[in-house]
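S.K.: sequence and predicted structure are below.
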Amino acid sequence: MPGGLVALLDDISVIARVAAASVDDIGVAAGRAGSKAAGVVIDDAAVTPSYVTGLTPDRELPIIWAITKGSLKNKLLILLPGALLLSWLLPSAITFLLLLGGAYLCYEGAEKVVEKLGGAKHGKTLEDPIEDPAKFEKERIGGAIRTDLILSAEIMAISLNEIGTISDSFWIRAAALALVGIAITVIVYGAVAMIVKMDDVGLHLAERESQTAQRTGRFLLLAMPKLLVTLSVVGTLAMLWVGGGIFVHSLHELGWDLLYDLGHGFQHFIESITGALSGLLGWLGYAVFSAVFGLLLGGVIVFVLHKVLKIGHEAGAH
């Protein structure tokens, strides 16, 4: 009996170690996947505040909550099962999905650059008058969720591709993808909620009697417009950098190495002449290469869609 008990305890300890290792694998896979998708996350966080622009302050948080729920449904109910099924039945298709997603991000980024440089705007813009607030709010939520679906699809594809290099276990892939989806959604929309309410917090502090509170409030009120502009610029750069990088790397996976070799050749050149900062500046050099390529690719797509095919941008302005 004691021997049997010892054997049982030993079996339990083995199972516990395996379970702990699996949890650790999930954490590692989710962490690496999340870092690879960071650029798309930045764009998601930069894009979303625009969807509450022009609406009353009391509707900002309910709208963000509605978008958050839509984002979780996108990731957990639509994209997660689809990604796992695709990785099981047709794993080679993931590379082509990454190509399409990278091209879309390049297109979005290039279109924003063209509009900022004075090009024609496509779809309803934020400067248009709001005639029906309820309808406008519904349209903004729907537009945000559609944009989130595309960005989330790219995040899940990147994550799945990264997780696949760490583990072949179906359950680890599923758990890691779910963890990435939930964590990114909470981080992005939690940050967005804080950003869009910053001016309200600043106004509240500015009305307090404390001089420190007033100075802090005035700082927040002055910083809010600049922060939104900065986020818009960062989001555009992130789309071009991530989209271009994904496209180049996906072509490399398919055996088209020219752009990949050029980009990494440029990176290695920067590293060879920058000494102690070679790692950072080399990475930055490759990011710049990816962004420039993304702008060129996106510009071609913008020209073909809007000038040749005369297709407007129906998702609305960001």
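M.R.: Looks like it arrived, so ask away.
S.K.: hey, let's count contacts and neighbours off CA atoms from now on
M.R.: OK.
S.K.: give the buried residues for the helix or strand where Ala144 lies.
M.R.: Here Ala144, judged by DSSP states H and E, is contained in helix 133-163. Counting neighbours by 16 or more other C-alpha atoms under 10 Å, one finds that the buried residues in helix 133-163 are 137, 140-163.
S.K.: what is the three-state secondary structure of the spatially closest residue to Thr53 that is not a sequence neighbour?
M.R.: For Thr53, ignoring the flanking residues on the chain, the nearest one in space by C-alpha to C-alpha, 6 or more residues apart in numbering is Leu126 at 7.4 Å. Secondary structure, DSSP: H, G, I helix; E, B strand; the rest coil: Leu126 is coil.
S.K.: okay, now the one to match up with it:
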Amino acid sequence: MAASSLLALIDDIATILDDVALLAKVAAKKTTGVLGDDLALNAQQVAGVAAERELPVVWAVAKGSMLNKAILVPAALAISAWAPWAVTPLLMLGGAFLCFEGFEKLAHKFLHSKDELAADHQALSAAALAPEQDLVAFERDKIKGAIRTDFILSAEIIAITLGTVAQSPFMTQLLVLSGIAVAMTVGVYGLVAGIVKLDDAGLYLSQRGGAATQALGRGLLAAAPWLMKALALAGTVAMFLVGGGILSHGLPALHHLSESLAIAMGSLSWLGPVLFDGAVGLVAGALCLAAHSAFVRLKARLGGQTLA
């Protein structure tokens, strides 16, 4: 009797693990696009940090990301159990925030003169040469911004994964969500660490080995700045695509428009929703920035009246 009970338990565990492996594979495939956006955005956030502090900053953000997921996984399980209707509104808020951040970056670049941007760059360079207290404050701001952005993207990853396992038993949901959370964090920040140290690897190779090794090192040194610029651009674009995608999928009218556009474009049907999501992200970002600016001006006006 005991032996049969043990065999039954082992069979149940094997079945659960098999389901977990299958569902985790499906969830990983669905979140691949978000993973690319997460990578681009977080590599962008480290830009401007002193070379010797890049890995400590990446590590600090990685710990913040793991804390984000430690909050999001139980929250997702609780929402799935007691308030499944709240998933979409929460994702919509996150999507709107990503669009706002993306448009704020564009507005800062295109709505300010070259002199103002040069002054900002000079201030940033001065901060890098300032006392240690200024560097600590600069790094802290970078880390906070990166963790805040990571929270939104992590929430989408967890939400997509939750949708994959929504009909599964609780234990399967827990194991799949936890596994995806750990794998995505290690994967993203491992790659970010590799990318930000690419120039150091190039310098090392350019000073050692034969002619081929040194040529490879020089190539990496030449490519590293362009890669970081490309990642910065990709990160900004990703904000609009991810944020706009969340909004267009959450609003039925926009979702139908996206599907109609895909059908109308025929063989390029994959491009229609991408362009549509980007356009939605731009418009949403502009509206959010306008609302935020109006709120700041109103708050300042009311504050001035109160002081008066």
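M.R.: Yep, that arrived. Worth saying up front: this structure is predicted, and the values here are computed from it rather than measured.
S.K.: how alike are these chains, TM-score-wise?
M.R.: TM-score for the superposed chains, counting by TM-score structural alignment, normalised by the length of the second structure: 0.83, backed by 287 aligned residues with a C-alpha RMSD of 2.6 Å.
S.K.: circling back: can you tell me the mean distance of the helix holding Ala144 of the first structure from the second structure after alignment?
M.R.: When the second structure is overlaid, helix 133-163 of the first structure sits 2.5 Å from its aligned residues on average, using mean C-alpha distance after the TM-score superposition for the first structure.
S.K.: how about that helix, aligned to which bit of the second structure?
M.R.: On the basis of TM-score structural alignment, helix 133-163 of the first structure is assigned to residues 135-165 in the second structure.
S.K.: one more: stretch 282-293 of the first structure?
M.R.: In the comparison with the second structure, stretch 282-293 of the first structure aligns to the range 269-280 (TM-score structural alignment).
S.K.: in the matching stretch, what counts as buried?
M.R.: Those buried within stretch 269-280 of the second structure under the rule 16+ other C-alpha under 10 Å are Ser269, Gly272, Pro273, Val274, Leu275, Phe276, Asp277, Gly278, Ala279, Val280.
S.K.: host element of the fifth one?
M.R.: Which is Leu275 of the second structure. Element membership of Leu275 of the second structure [criterion: DSSP H and E] is helix 271-307.
S.K.: name the residues of that helix that come out as buried.
M.R.: Applying a neighbour-count criterion of 16+ other C-alpha under 10 Å, one finds 272-289 buried in helix 271-307 of the second structure.
S.K.: from the contact counts, what lies against that helix?
M.R.: In terms of contacts (3 or more C-alpha pairs under 8 Å, 6 or more residues apart in numbering; DSSP states H and E), helix 271-307 of the second structure is packed against helix 87-110, helix 211-250, helix 252-264.
S.K.: of those, which is nearest Gln45 of the second structure?
M.R.: Put simply, out of these the one that sits nearest Gln45 of the second structure is helix 211-250, at 8.2 Å, with distance taken as C-alpha to C-alpha.
S.K.: what stretch of the first structure lies opposite that closest one in the alignment?
M.R.: Counting by TM-score structural alignment, helix 211-250 of the second structure lines up with residues 211-250 of the first structure.
S.K.: so what's the nearest residue to Ala286 of the second structure once chain neighbours are set aside up against?
M.R.: Here the nearest residue to Ala286 of the second structure in space, its sequence neighbours aside, is Phe103; by C-alpha to C-alpha, 6+ apart that works out to 6.1 Å. Remark: with contacts taken as C-alpha atoms under 8 Å, 6 or more residues apart in numbering, Phe103 of the second structure is in contact with Leu282, Gly285, Ala286, Leu289.
S.K.: was I right about the first one contacting Glu101?
M.R.: No. The pair Leu282 of the second structure and Glu101 does not pass the contact test of C-alpha atoms under 8 Å, sitting 10.5 Å apart.
S.K.: before we move on, which element is Asp200 of the second structure in?
M.R.: Take DSSP H and E as the rule and Asp200 of the second structure turns out to sit in helix 198-206.
S.K.: go on, Asp37 of the second structure?
M.R.: Assigned by DSSP H and E, Asp37 of the second structure belongs to helix 32-45.
S.K.: on that earlier part again, need the max-distance pair from the contacts of Phe103 of the second structure.
M.R.: Within these, Leu282 and Leu289 form the most distant pair, 10.5 Å apart (C-alpha to C-alpha).
S.K.: surely Leu271 of the second structure and Ala264 touch.
M.R.: No. Between Leu271 of the second structure and Ala264 there is no contact under C-alpha under 8 Å: 10.9 Å.
S.K.: hang on, the earlier thing: run the chain-centre distance for the helix holding Leu275 of the second structure.
M.R.: Averaged C-alpha coordinates place helix 271-307 of the second structure at 20 Å from its chain's average position (C-alpha atoms, centre = their mean, to the nearest Å).
S.K.: check stretch 105-113 of the first structure too.
M.R.: Shown here is stretch 105-113 of the first structure, whose average C-alpha point lies 14 Å from the average C-alpha point of the whole chain (C-alpha atoms, centre = their mean).
S.K.: same check, this time on stretch 126-144 of the first structure
M.R.: Relative to the centre of its chain, stretch 126-144 of the first structure is centred 23 Å away, using C-alpha atoms, centre = their mean.
S.K.: about what we covered before: the helix holding Asp200 of the second structure vs the first structure, mean deviation?
M.R.: For helix 198-206 of the second structure, the mean deviation from the first structure after alignment is 0.6 Å (mean C-alpha distance after the TM-score superposition for the first structure).
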